[in-house]
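Undergrad: I'll drop the sequence and a predicted model, then ask my questions.
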Amino acid sequence: MPEIKVLFATSEVAPLIKTGGLADVSGALPAALRAINVDVRVLVPGYPQVMEKMGPHEVVANFPEILGFPPSTLIFSIMGNGVPLLVLDCPMLYQRTGGPYADPTGHDWLDNPVRFGLLSKIAAVLGSRESPLRWHPDLVHCNDWQTGLTGVYLSVAEGAVPNVITIHNLAFQGNFSPRKVQMLHLPPTSFNVNGVELYGNMSFLKAGLYYAYHITTVSPTYAQEIQGETLGFGLQGLLHSRSEDVTGILNGIDTDEWNPESDKYLDSHFGPARMAGKDKNKLALQNRMGLKPEADVPLLGVVSRFTHQKG
């Protein structure tokens, strides 16, 4: 069986740039796919952190004139885990102080529609006959709203391959003024309920869900929850209508990084055959947090952002 070629488009990838779980998945899943003979390449914006941390690299494509977007280049590198990396370098959009989505004061970048419109556009170019690369994917795997317009651009591209989108967090949708449809040079007919329109706005995520060949989420339970009113965030109708195309796949972990037998951050290593280290780590954490070191007292914790959505 010939290997499958996948373009994995994402707005963040660990360990180069990370704000949350999307980066962890973007770093671990492509590596796991390559281990089972999937030829996957990761496409990510050229933020300062990415440009500084990537290894040896070369420019493999130039995009001087893409309607509605500033000039950009595509840089090829290889991540530490062996996964090929395609960095979208556009200094006008990505080289700035702050985070991937917001400025140093925490306010969203006003040009986010253009920043992630370009990411989506390049993903679509690489997934069609327009691609300047010799490597051509069989599938474009999109992730969250930042790559949501990929399917729209693919819908009008010649020789377009199918695209799949994974919902990591339905609450973040990339909703903007309908004027952005023209600015981003989307098909005029796309701004309707059977397209990118969502309650009067243009929605990146709505576009991704409508135009995707298939939709995945981070767990089977979440796949069901987002089809209801409580966690559907206004998209439950579309998701329910496409329920046969929605699959929940539980996120795995990178077992090399998250290995208690070798984790450099643990005071004491442990494993299935030697569990004593767990007690020592508990006492070490109690001491570090200024708690009374008591082995028989339950110690509870949560790895999460401080946000209402996490409880």
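TA: The structure has been received and is ready for your questions.
Undergrad: rest of the way, CA atoms for contacts and neighbours
TA: Will do.
Undergrad: strands along the stretch 1-150 of the chain, start to end?
TA: 5-9, 39-45, 57-63, 72-78, 84-89, 139-143 (DSSP state E, counting those that start in this stretch).
Undergrad: and the comparison structure, right after this:
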Amino acid sequence: MKILHAASELYPLIKTGGLADVLGALPFAQAEQGDDVRVVLPYYRAVREKLPFTAEVARRDTFGGYVVIRYAQYQNIGLYLIDAPHLYDRYGNPYHNEFYQDYHDNVIRFGILGWAAAAIATGIDPLWGKADVLHAHDWQAGLAPAYLTAWHRRDVKSVFTIHNIAYQGCFYPHHLHDLWLPDWILHTEGAEFHGQISFLKAGLYFADHITTVSPTYAKEITGELGSYGMNGLLQTRLAQGRLSGILNGVDESIWHPATDPELFQQYDLKNINQKVANKTALQERFGLRRQPESLLTVMVSRLTAQKGADFLASSLHEQLAQHADLQFILLGSGAPELENAFRELAATYPQQVGVVIGYDEALAHQLIGGGDVILIPSRFEPCGLTQLYGLKYGTLPLVRKTGGLADTVVNGETGFVFDDANVASLNGAFQAAFATWQQPKQWAALRENAMKQDFSWHKAAQTYQTCYAKL
């Protein structure tokens, strides 16, 4: 089967979050199963620096200016790169400037991503021809199914995956003509959303099938609270059999404690005692007490209300005061007030807390390898990947019961689960974790269960293959 993925990120070429990890794994797992898989991605400055040698496929004068479609063989997949320096040759983040302000021309930048994906899927590259399935990811690629519909190309089937429905890509309606789309696209039965054009709704409405990144999240987004206004459309798609949840996986070539080059000491279930060397190294780095008996909790996350960072900071103040043997290390960034809250936590408990504001891929691996517990107290979580990494590394997840966290962590068997997004409920989970930590045999049994879980990308790839085949 010929599959074309369209997305705005792909690890390790460009990454801001979990979307990049998915695109850095799923297409490759599909290719290993025998499919002809390609990905279309903007040719950002960071990508250009890593992949300078490409072949020209096509040139077009588009609504976004002059665009060159380039091609590179990347590992075992083909990579199409949208070469438009006036749109993508910018320093830093793909979506916003250094002041966290969205680029004013994002409507065009990601409109071109959708247009290019549809053009490639329908045969702009004569050497590849037409794709069987165009698989678009999140709002940035949401117009791809709309272009297929506008061009009356029912011979290419489309799948749209929601990685986070909170981000919807809404723009002023007058941009419809800037995007070379017909008037009927901007309709309640189409891409219109509260008077604007929504790239996300375009994907939801015009795609042949919609997936989310976990079964529970697929249910949550059909309810009023979890849908961000899209529940009516999603309820219809569910009733039509056109909405399903497919759980993300773990790329074991990158995330496996036995082979991870970023760890201070590699380990697996057979030599699990070597895991403690990673914990000791973290305690030394952050100036924490070097005590194996201390419970080291870690968090690798954006600091937002969605991630529960606000009530986690409040809970930790209570827990750290009560338990001198509790330790906490944070790697993350986000809302300034939340960053300051964790800085204050580190200043108040310097021998128990370490904080790094920012992101460091190597440190992320070291925290997940060296921690005893990984904290993911999200208010909502489409899938989550860090809890899967925690399971793989024997760092037990402590999570809120929502989305993919509910699908992957079993309370008292592979981790600790709490129900409500508040301090009291989270404190209860901390107490459960402490009680288990004080029973070494029970802790070892949970850790073994966690490390034996199978969340490989090959399972997800097989499920997507079934989805495509039905289309």
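TA: Arrived safely. Source: prediction; values computed, not measured.
Undergrad: let me see the TM-score of these two.
TA: Scored against TM-score structural alignment, normalised by the length of structure 1, the superposed chains reach a TM-score of 0.94; 304 aligned residues with a Cα RMSD of 1.3 Å.
Undergrad: quick one: closest of the strands of the stretch 1-150 of structure 1 to Lys18 of structure 1.
TA: Proximity to Lys18 of structure 1 (Cα to Cα) singles out strand 39-45 among the strands of the stretch 1-150 of structure 1, at 11.6 Å.
Undergrad: the inter-axis angle of the closest one versus strand 5-9?
TA: 20 degrees (axes from the mean of the first three to the mean of the last three Cα atoms, to 10 degrees).
Undergrad: against structure 2, where does strand 39-45 of structure 1 fall?
TA: Per the alignment by TM-score structural alignment, strand 39-45 of structure 1 matches residues 36-42 in structure 2.
Undergrad: so which of the strands of the stretch 1-150 of structure 1 comes closest to Phe306 of structure 1?
TA: Nearest of the strands of the stretch 1-150 of structure 1 to Phe306 of structure 1, taken as Cα to Cα: strand 139-143 at 22.6 Å.
Undergrad: so that closest one corresponds to what in structure 2?
TA: On structure 2, the counterpart of strand 139-143 of structure 1 by TM-score structural alignment is residues 133-137.
Undergrad: same list (the strands of the stretch 1-150 of structure 1) but as TSV, adding distance to Tyr265 of structure 1 and mean neighbour count.
TA: As requested, the strands of the stretch 1-150 of structure 1 are exported to TSV (distance: least, Cα to Cα, whole Å; neighbours: other Cα atoms under 10 Å):
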stretch	distance to Tyr265 of structure 1	mean neighbour count
strand 5-9	30	24
strand 39-45	28	25
strand 57-63	31	14
strand 72-78	26	19
strand 84-89	27	23
strand 139-143	30	25
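Undergrad: I'd like these as TSV, with distance to Leu184 of structure 1 appended.
TA: Formatted as TSV, the strands of the stretch 1-150 of structure 1 follow (distance: least, Cα to Cα, whole Å):
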stretch	distance to Leu184 of structure 1
strand 5-9	18
strand 39-45	17
strand 57-63	16
strand 72-78	16
strand 84-89	17
strand 139-143	18
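Undergrad: nearest to Gly117 of structure 1, of the ones you listed?
TA: For Gly117 of structure 1, the closest of the strands of the stretch 1-150 of structure 1 is strand 39-45, at 11.3 Å, according to Cα to Cα.
Undergrad: can you pull out the helices in the stretch 201-311 of structure 1?
TA: Under the criterion DSSP state H, counting those that start in this stretch, helices of the stretch 201-311 of structure 1 are mapped to 204-211, 220-225, 229-232, 236-241, 276-288.
Undergrad: would a markdown table of these with mean neighbour count and distance to Ile167 of structure 1 be doable?
TA: Formatted as a markdown table, these follow (neighbours: other Cα atoms under 10 Å; distance: least, Cα to Cα, whole Å):
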| stretch | mean neighbour count | distance to Ile167 of structure 1 |
| --- | --- | --- |
| helix 204-211 | 27 | 9 |
| helix 220-225 | 17 | 9 |
| helix 229-232 | 14 | 12 |
| helix 236-241 | 17 | 11 |
| helix 276-288 | 15 | 34 |
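Undergrad: nearest approach to Phe69 of structure 1 belongs to which of those helices?
TA: Closest approach to Phe69 of structure 1 among the helices of the stretch 201-311 of structure 1 (Cα to Cα): helix 204-211, 16.7 Å.
Undergrad: which residue numbers in structure 2 does the closest one align to?
TA: The aligned range for helix 204-211 of structure 1 is 199-206, by TM-score structural alignment.
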